[in-house]
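In: Predicted model, plus sequence, below.
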Amino acid sequence: MTRAIMIQGAGSNVGKSMLVAGLARAFHRRGLSVAPFKPQNMSNNAAVTCDGGEIGRAQALQARAAGREPHTDMNPILLKPETDTGAQVIVQGQRYATLRARDYAQAKPQLLAPALESFFRLCATADLVLIEGAGSPAEINLRTGDIANMGFAAAAGLPVILVGDIDRGGVIAQIVGTQAVLPPCDAGRIRGFAVNKFRGDVRLFDEGVNEIEKRTGWPSLGVVPWFDQAWRLPAEDVIDIRSSAGGRFKIAVPRLSRIANFDDLDPLSAEPGISVEIVDPGHPLPGDADLVLIPGSKSTMGDLMHFRAQGWDIDLTAHVRRGGHVMGICGGYQMLGREISDPGGIEGPPGTVQGLGHLDVTTVMRPEKRLALTQATYVPTGDAVSGYEIHLGDTTGQDCARAWLSVDGRPEGAASPSGRVRGCYLHGLFGADAFRAAVLSEMGGHSDLDYAGSVETALDALADHLGEHMALTTLLEMSEQPKART
């Protein structure tokens, strides 16, 4: 019999994704078949799945923690913001529509059915399904048509654990206030609470726990201290990207306004000999950078304008003139070319814009999105590279004759005559240890990190951490067999 339980937050960014990953690893190690699930996610940091779709990268990490391959059923509704008021809507791994926020609110009731379909299909494969909410159920203005929190919990018959974030302060008000504003039918789904991100001696919050229990009637499942190894795990979203101080080799990464699929940075940030500097808008690209890495973008042409508005195009030209290295991945690759053409108006009004001009290539946007898990070879050394492609557009030009990757015999990428400027469509390539070591060595850096091993070690440490500070057996006992609402 499959059991399930939903982890919801008393606010946004309380650490739900990491808690689900740690719980998935902990229960997987107990011998249970565990599956993660998030009915609705909003992120431009996507992962390509084994069934040829895309899901939020947080669910891909949770699947890894559970010893599973990522599947589109784990995140059936994915919102990928394209503007401040609109997003591309992915349903069960494939593009459904691009909708403004108001239009999406009207479409949500139609999306509950595929979300439930994916959920119950996933339930058929697992002993325990751990469901992650989005934002907070306390946003009762969003309750009508909700498919992310209590609306989904009610539709699937799920018990809920509420998590508060003490690092921000006011955690008692977060949890008690959530109960106060919820309708009784929703509040009645909550079986207990946990407090996350505590710094210091957790016993100092004993009185706070007692106060929450007294005011809500919910039992505590634990106070979880700050997890110091969190930085070793792949970042979930753009707000989690941070500069990392390491060794003398410096990589500068401009923070694009629609940055996407930035998991390419995770292995580099984990390197002890590498310093990764995230350059915020309004700040120049550092003149002492060894490599400028331009990441992917959900809106390449818009982010190219953003890039120029910061003066980064001038900084990049100076960097190249000084003999610095440049790498563009996906959208960053397209920006490095001579021009980008969008005849069908996929990213906005139809037209053509001038690129940064550091690669002799041009890109034409196409309506068909390429989604693929990809095995490649690094041409200079023959090292194997595993990654994924998730992009619109075809890129051609003279510098493609210096392709530095080979995918099933097909050349991929482009390089300038000097070899110091490169681009490609393959995400995730820095996760390959041999490739990463070879490329960094060519640029004057060094690597001896087992990246995959470091992620596994961090997931095990997270499971141990939760095992020490949360009542996992009680949580498991609180899980129930899901039952669709009739």
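Out: Arrived safely.
In: Please count neighbours and contacts with C-alpha atoms only from this point.
Out: Will do.
In: For the residue of the chain most remote from its centre, what is the enclosing helix or strand?
Out: In terms of distance from the mean C-alpha position of the chain, K214 ranks first, at 36.9 Å (Cα atoms, centre = their mean). Secondary structure assignment for K214, by DSSP states H and E: helix 206-216.
In: For that helix, which helices and strands make contact with it?
Out: helix 171-181 (3 or more Cα pairs under 8 Å, 6 or more residues apart in numbering; DSSP states H and E).
In: now what about whichever helix or strand comes after the helix it packs on, what contacts it?
Out: Next along the chain after helix 171-181, taking DSSP H and E as the criterion, comes helix 184-187. Residues from elsewhere that reach helix 184-187 (Cα atoms under 8 Å, 6 or more residues apart in numbering): M150, A154, Q179.
In: Below is structure B, check it against A:
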Amino acid sequence: MTKAIMIQGAGSNVGKSILVAGLCRHFARQGLQVRPFKPQNMSNNAAVTPEGAEIGRAQALQAKAAGVAPHVDMNPVLLKPESEVGAQVILQGKRFATLKARDYATAKPQLLASVLESFHRLAEGVDLVVVEGAGSPAEINLRAGDIANMGFAEAADLPVVLVGDIDRGGVIAQLVGTQAVLPAQDARRIKAFLVNKFRGDPTLFADGQSAISQRTGWHDLGVLPWFDGAWKLPAEDILDLSSRAGGKIKVVVPKLPRLANFDDLDPLAQEPDVTVAIVPLDHALPGDATLVLLPGSKSTISDLEALRRSGWDIDVAAHLRRGGHVLGLCGGYQMLGQRIDDPLGIEGQGGTVPGLGLLDVTTRMVPEKQVVLTAAHHPASGTDVEGYEIHIGETTGPDRARGWLQMNGQSEGAASADGRILGTYLHGIFAADGFRRAFLNELGAASSDLQYDMTVEATLDALANHMAAHLDLEGLLACATDLPVSAR
């Protein structure tokens, strides 16, 4: 019989995603067949599954922790914000619609049916499903039609563990207050709690734990000290992006509003000779940059306009005059061209906008989205890479003749005549150790022995060890309910 437990937060960003990853790794090492599940995620940092579907990157990491390939059923609803009031809805891995918040609310009953379908399919034949909520159930104004927290827990009849974040303060109020505002039937689903992100001696919070237990009646799973290795795991959300001091090679990344698929930065941040500088809007790009990296974008045209408003087009031109390098990935690649044509208004009003004019290519937006895992070869270094494409748009032009990657027997990407400006649709290339070293060596970085994938695996092991040392994980497993999957 399959067991399942849902991890919900007393607030946003309490560490649910990383906790689920740690639980998946811990119980997988105990010999259980474990699967992660998140009914609804909101992120522009998507991952591509082997079947060519999109899910949240956090669920891909959790699948890795569980020792299995990512699957579309692990995150059946993915919301990808395109504006302040609207998002693209990915349903079971494929584009469903672009909806404003009010319209999305009316679609939730239909979405819940698909969410439950994915959940029950995922649960068949496995020992444990660890479910991650989104935001907080304390937002009771969102309870009607909810598919992300207590609404899903009720529909799937799941017990809940509530997580509080002591680092932001007020954790007793977070946890006890959540119970106080929840409808009684929802509050009864919470069986246990844990406190995350403690700095210092966790025994000093013993009285606080007792106070929470006495007021709620929940089982105390413990206090988890701050996990220093978290930065070595792929960032889930743009809010998790931060600069990382390192060595002399400075990779500068403009933090555009709709930044997407920025996992390319994670391996670079771990290189000892590389400093990754994330530059917020309306701040000048540093003049000592070695490489300006324009990552992917959920809304290329909108982000290109934001880039110009911040004066970053001028900064990039000055960077190139100083002999610097520029790399555009996916949406960043499209921005580097002469123009972007959007005759169907896929990204807004439609029409043509000028690009940065740094590569002699043009992009035409088309309705069909390219979502695929793929492999490529880098002839200049003789190294291979594995990555993924996730984009709309077709790019053509003379500089495509200098494609610097080989993919499926054809050249991929574009390059300027002097090779200092590069663009490609392929994400994930810096996870390949050989290519990353060769690329950085060309920029003047010292060689390193970083093995990125092995580092992620070792960090997941360390996370699982950390959680096992401080939390009552057997108590957590005891809270999980048996699912009568075979009877469905």
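Out: Yep, that arrived. For clarity, every value in this text was computed on a predicted model and none was experimentally measured.
In: Tell me which stretches of the stretch 1-150 of structure 2 form strands.
Out: Ranges of strands in the stretch 1-150 of structure 2, per DSSP state E, counting those that start in this stretch, are 2-9, 34-37, 40-42, 46-48, 54-56, 77-81, 86-91, 94-100, 128-132.
In: buried set for the second one?
Out: For strand 34-37 of structure 2, burial by neighbour count (16 or more other Cα atoms under 10 Å) applies to V34, R35, P36, F37.
In: Same check on the fourth one?
Out: By 16+ other Cα under 10 Å, the buried positions in strand 46-48 of structure 2 come out as A46, A47, V48.
In: quick one, what contacts the last one?
Out: I take that to be V48 of structure 2. By Cα under 8 Å, 6+ apart, the contact set of V48 of structure 2 is E54, I55, V371, V372, L373, Y388, I390.
In: what about P76 of structure 1, neighbour count?
Out: The number of residues packed near P76 of structure 1 is 29, by other Cα atoms under 10 Å.
In: can I assume it is in contact with R121?
Out: No: between P76 of structure 1 and R121 there is no contact under Cα atoms under 8 Å: 11.3 Å.
In: how big's the offset between the helix or strand hosting L304 of structure 2 and structure 1?
Out: Using DSSP H and E, L304 of structure 2 sits within helix 300-309. Aligned to structure 1 and superposed, helix 300-309 of structure 2 gives a mean residue distance of 0.3 Å (mean Cα distance after the TM-score superposition for structure 1).
In: Packing partners of that helix?
Out: Applying 3+ Cα pairs under 8 Å, 6+ apart, one finds that helix 300-309 of structure 2 makes contact with helix 331-335.
In: what's the mean distance for the top helix by length along structure 2 versus structure 1?
Out: Longest helix in structure 2 by number of residues, with DSSP state H as the criterion: helix 101-123. Superposed on structure 1, helix 101-123 of structure 2 shows a mean distance to its aligned partners of 0.5 Å (mean Cα distance after the TM-score superposition for structure 1).
In: what angle sits between that helix and strand 128-132?
Out: Helix 101-123 of structure 2 and strand 128-132 meet at an angle of 170 degrees, taking axes from the mean of the first three to the mean of the last three Cα atoms, to 10 degrees as the criterion.
In: can you give me the offset of helix 101-123 of structure 2 from its chain's centre?
Out: Its chain's C-alpha centre and that of helix 101-123 of structure 2 lie 21 Å apart, by Cα atoms, centre = their mean, to the nearest Å.
In: Then stretch 336-344 of structure 1?
Out: The chain centroid and the centroid of stretch 336-344 of structure 1 are separated by 27 Å under Cα atoms, centre = their mean.
In: I would like the residues contacting that stretch, please.
Out: With contact meaning Cα under 8 Å, 6+ apart, stretch 336-344 of structure 1 is reached by 301, 328, 334, 350-367, 423.
In: Enumerate the positions of stretch 73-91 of structure 1 that are buried.
Out: Going by 16+ other Cα under 10 Å, stretch 73-91 of structure 1 has these buried residues: 73-82, 86-91.
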